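Undergrad: Based on what follows, work out the 3D shape:
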Amino acid sequence: MRKLILSLLLVISIVSCKKEEQSTKNFVLTGNIKGLKEGKLYIQRVNDTLLVPIDSIIISGDSNFKSEFDLESAEMLYLFLDRGVTNSLDNNIPFFAEPGKMNIETSLDFFTSDAKITGSKNQELYEEYKKVVSRYVDRDLDLITKRFEAYKRKDNAEIAKIQEEQDALKKRKYLYSVNFAKNNPDAEISPYIALAEISDIKFKYLDTIKKYMSPRVSKTLYGKKFMEYYAERQKIEK
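TA: Prediction:
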């Protein structure tokens, strides 16, 4: 009997410990930075065009990390690695956080490019979007190089031709962005793309995005910001 009571007390103790370990926050970010032995990480968000820290994590010997806090809505956040005296530009990973559990696996040497982010549907959609848009960006960079060469040759006809190509390329990129937002009306990434990528697009396209956006998304962080921007543009259009 005594052994049975001790066993029950042990089970109760284990269960209680597990309950204590469970986070009371609605967002938990875990991860690992291969090769990082000492350093400091910051979780940041944009506030009035500036990146401000939400949480900081000290790495000392163990390259695994964890951060927990409450998210009111899905939001683009940034994992920043403080490299101290180095001036590396490879130190900020954007990730589309949403309530729940997310994980970021990367390396010290290729902090941004090696990043593997899981646990967020909005992040998956964001990566899908970036993959397509990167093709437009790469093509535009090629055209910029050709245009520079044409300027050096003073070839006005070629300059005009390249400008037409760039205008057409921009239009295709913008139309893809609009269709992406239309096809994902219940994802917070849609109003974010409208604001961050194509805010200067013609009003009729903003109107299209608004009509397709779900009522739930319109009440989220970026949904509200989009509706405010839409109202401002609407006044201008009138």
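Undergrad: C-alpha only now, for contacts and for neighbours.
TA: Noted.
Undergrad: could you pull out the helices for this protein?
TA: Assigned helices in the chain, in chain order: 2-21, 121-153, 156-183, 189-196, 203-212, 215-218, 221-237 (criterion: DSSP state H).
Undergrad: for these, which one sits closest to G31?
TA: Proximity to G31, assessed across the helices of the chain by CA to CA, is greatest for helix 121-153 (15.4 Å).
Undergrad: quick one, that closest one and helix 189-196 angle?
TA: Interaxial angle, helix 121-153 versus helix 189-196 (axes from the mean of the first three to the mean of the last three CA atoms, to 10 degrees): 30 degrees.
Undergrad: What are the buried residues along helix 121-153?
TA: 122-126, 129, 133, 136, 140, 143-144, 147, 150 (16 or more other CA atoms under 10 Å).
Undergrad: Dump the residues you listed to JSON lines, plus distance to S218.
TA: Below are the buried residues of helix 121-153 laid out as JSON lines (distance: CA to CA, whole Å):
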{"residue": "N122", "distance to S218": "15"}
{"residue": "Q123", "distance to S218": "19"}
{"residue": "E124", "distance to S218": "20"}
{"residue": "L125", "distance to S218": "18"}
{"residue": "Y126", "distance to S218": "18"}
{"residue": "Y129", "distance to S218": "20"}
{"residue": "V133", "distance to S218": "24"}
{"residue": "Y136", "distance to S218": "28"}
{"residue": "D140", "distance to S218": "33"}
{"residue": "L143", "distance to S218": "37"}
{"residue": "I144", "distance to S218": "37"}
{"residue": "R147", "distance to S218": "41"}
{"residue": "A150", "distance to S218": "46"}
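Undergrad: Closest one to N26 out of the residues you listed, please.
TA: N122 (16.3 Å).
Undergrad: OK, contacts around that closest one?
TA: 96-98, 187-189 (CA atoms under 8 Å, 6 or more residues apart in numbering).
Undergrad: Now flag whichever of these is closest to L175.
TA: Closest to L175, out of all of those and judged by CA to CA, is I189, at 16.1 Å.
Undergrad: and the closest one, how many neighbours does it have?
TA: Counted with other CA atoms under 10 Å, the neighbours of I189 add up to 27.
Undergrad: With adjacent residues omitted, what lies nearest to it?
TA: N122 (5.8 Å; CA to CA, 6 or more residues apart in numbering).
Undergrad: quick one on the thing from earlier: show me which of the helices of the chain has the highest average neighbour count.
TA: Compared across these, helix 189-196 shows the largest average neighbour count, a mean of 22 (mean count of other CA atoms under 10 Å).
Undergrad: got the angle for it vs helix 203-212?
TA: Using the same axes, to 10 degrees: helix 189-196 against helix 203-212 is 160 degrees.
Undergrad: that older thread, who wins on neighbours among the contacts of N122?
TA: E188 (30 neighbours).
Undergrad: One more, so I can put them side by side:
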Amino acid sequence: MRKIIWIALSALVVSCGSKSKDNFTVKCQILGLKKGTIYLEKFEDKKIVVVDSVNITDATEEFTFTNTINEPELYIISLDKLNTKQITFFGEEGTIHIETSLNKFYINRKISGSSLQEILDKHDEYAKKFNDINLDLIKDKFEALKYGDTKSVEEIELKRLNNLKRLYLFSANFAIAYNDKAISPFIACHRMEQATPKLKQKIYEALTPEIKHSKYGKQLKELIQ
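TA: Now for the predicted structure:
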């Protein structure tokens, strides 16, 4: 009798210990997909590493990745490792849905289920206005250089620098407003590359202790130092 009870308890322990610890699910749909290898990737030590992959041979448009995530970080969904077939998104605990089409892989992307991705999209949408102005000014500068108009070149460059300052001030204020989320140091590290160390330091000082010890909090600290 004791032996039977012991076996039953052992089976229960093994069963509980073998339960999946996966806390991160990515459900994808790529309309028009016929075949290819889909990769779930992330950045590790400045390199892109493969977390998981699935090979499609039967025109399956829907597939799922499950994994364990320790903290929010940036992930990539890519098709056959092509630069033109990539979607970056912020991964976090829970289920994230990604929808797109084969022909317009990046343009038609729709991401839901990630609150941090929604915040990043909000930042990038507003930042795009500054970036569009910057591109127009660069175009005007080349035109002025073409005709040897030195005065206009100087004026345009001053406008461009002022526009970049406004962009970085916006990004810094935005990051500080979300100082308790991993998106804050991420913006400082990957959306403010040319910003002054002083401005990045201001963001770092505003971070909560938990975020300072996060992946991007540590990255930001290294950049400042």
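Undergrad: hang on, the earlier thing: is it possible to export the helices of the first structure to a markdown table including distance to L81 of the first structure?
TA: Shown next, in a markdown table, are these (distance: least, CA to CA, whole Å):
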| stretch | distance to L81 of the first structure |
| --- | --- |
| helix 2-21 | 27 |
| helix 121-153 | 20 |
| helix 156-183 | 30 |
| helix 189-196 | 23 |
| helix 203-212 | 35 |
| helix 215-218 | 31 |
| helix 221-237 | 26 |
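Undergrad: re earlier: what does the residue nearest to I189 of the first structure align to in the second structure?
TA: For N122 of the first structure, the aligned position in the second structure is L116, judged by TM-score structural alignment.
Undergrad: what's the answer for D167 of the first structure, then?
TA: Aligned counterpart of D167 of the first structure in the second structure: L161 (TM-score structural alignment).
Undergrad: Its match and Q194 of the second structure, how far apart?
TA: Applying CA to CA, to the nearest Å, the value for L161 of the second structure to Q194 of the second structure is 11 Å.
Undergrad: Show me what counts as buried in stretch 32-44 of the first structure.
TA: 32-34, 36, 41-44.
Undergrad: Please tabulate those residues in TSV, including the columns distance to S13 of the first structure.
TA: Below are the buried residues of stretch 32-44 of the first structure laid out as TSV (distance: CA to CA, whole Å):
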residue	distance to S13 of the first structure
N32	30
I33	33
K34	35
L36	35
L41	34
Y42	35
I43	34
Q44	37
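Undergrad: So of these, which two are at opposite extremes in space?
TA: K34 and Q44 (20.9 Å).
Undergrad: Now do the contacts for the residue nearest the centre of the second structure.
TA: With distances taken as CA atoms, centre = their mean, L74 lies nearest the centre of the second structure, 3.7 Å away. When contacts are counted by CA under 8 Å, 6+ apart, L74 of the second structure touches 42-43, 88-91.
Undergrad: To which residue of the first structure is it aligned?
TA: In the first structure, L74 of the second structure lands on M76 (TM-score structural alignment).
Undergrad: and if you look at T64 of the second structure?
TA: Residue correspondence to the first structure (TM-score structural alignment): T64 of the second structure is matched to K66.
Undergrad: Tell me the buried residues in stretch 61-72 of the second structure?
TA: In stretch 61-72 of the second structure, counting by 16+ other CA under 10 Å, buried: 61, 65-66, 69, 72.
Undergrad: Span of it from start to end?
TA: Span of stretch 61-72 of the second structure from end to end, CA to CA: 27 Å.
Undergrad: That stretch: how far from the chain's middle?
TA: What separates the centre of stretch 61-72 of the second structure from the centre of its chain is 14 Å, taken as CA atoms, centre = their mean, to the nearest Å.
Undergrad: Repeat that for stretch 13-27 of the first structure.
TA: In this view, stretch 13-27 of the first structure has its centroid 29 Å away from the chain centroid, taken as CA atoms, centre = their mean.
Undergrad: can you list contacts of it?
TA: Applying CA under 8 Å, 6+ apart, the contact partners of stretch 13-27 of the first structure are 68-71, 98-102.
Undergrad: Repeat that for stretch 222-234 of the first structure.
TA: 75, 188, 191-192, 194-195, 203, 206-207, 210, 217-218.
Undergrad: Stretch 127-142 of the first structure now?
TA: Here stretch 127-142 of the first structure has contacts from 166, 169-170, 173, 177, 180, using CA under 8 Å, 6+ apart.
Undergrad: quick one: which of these is nearest L4 of the first structure?
TA: For the contacts of stretch 127-142 of the first structure, with L4 of the first structure as the reference and CA to CA as the criterion, the closest is F180, at 60.8 Å.
Undergrad: Just tell me what that closest one corresponds to in the second structure.
TA: By TM-score structural alignment, F180 of the first structure lines up with F174 in the second structure.
Undergrad: got a list of what its match touches?
TA: 123, 184.
Undergrad: if we can go back for a sec, how about the match of L74 of the second structure: what's its closest non-neighbour residue?
TA: M76 of the first structure's closest residue in space is F96 (CA to CA, 6+ apart), at 4.3 Å.
Undergrad: My understanding was that the one you found contacts A74; is that so?
TA: Yes. Between F96 of the first structure and A74 there is a contact under CA atoms under 8 Å: 6.9 Å.
Undergrad: circling back to that earlier point, for the contacts of stretch 127-142 of the first structure, which one is nearest V52 of the first structure?
TA: Set against V52 of the first structure, the nearest of those by CA to CA is S177 (27.9 Å).
Undergrad: OK, contacts around the closest one?
TA: By CA under 8 Å, 6+ apart, S177 of the first structure lies in contact with 129, 193-194, 197-198.
Undergrad: can you tell me how far it sits from K130 of the first structure?
TA: Counting by CA to CA - S177 of the first structure and K130 of the first structure are separated by 10 Å.
Undergrad: before we move on, what about Y151 of the first structure?
TA: 31 Å.
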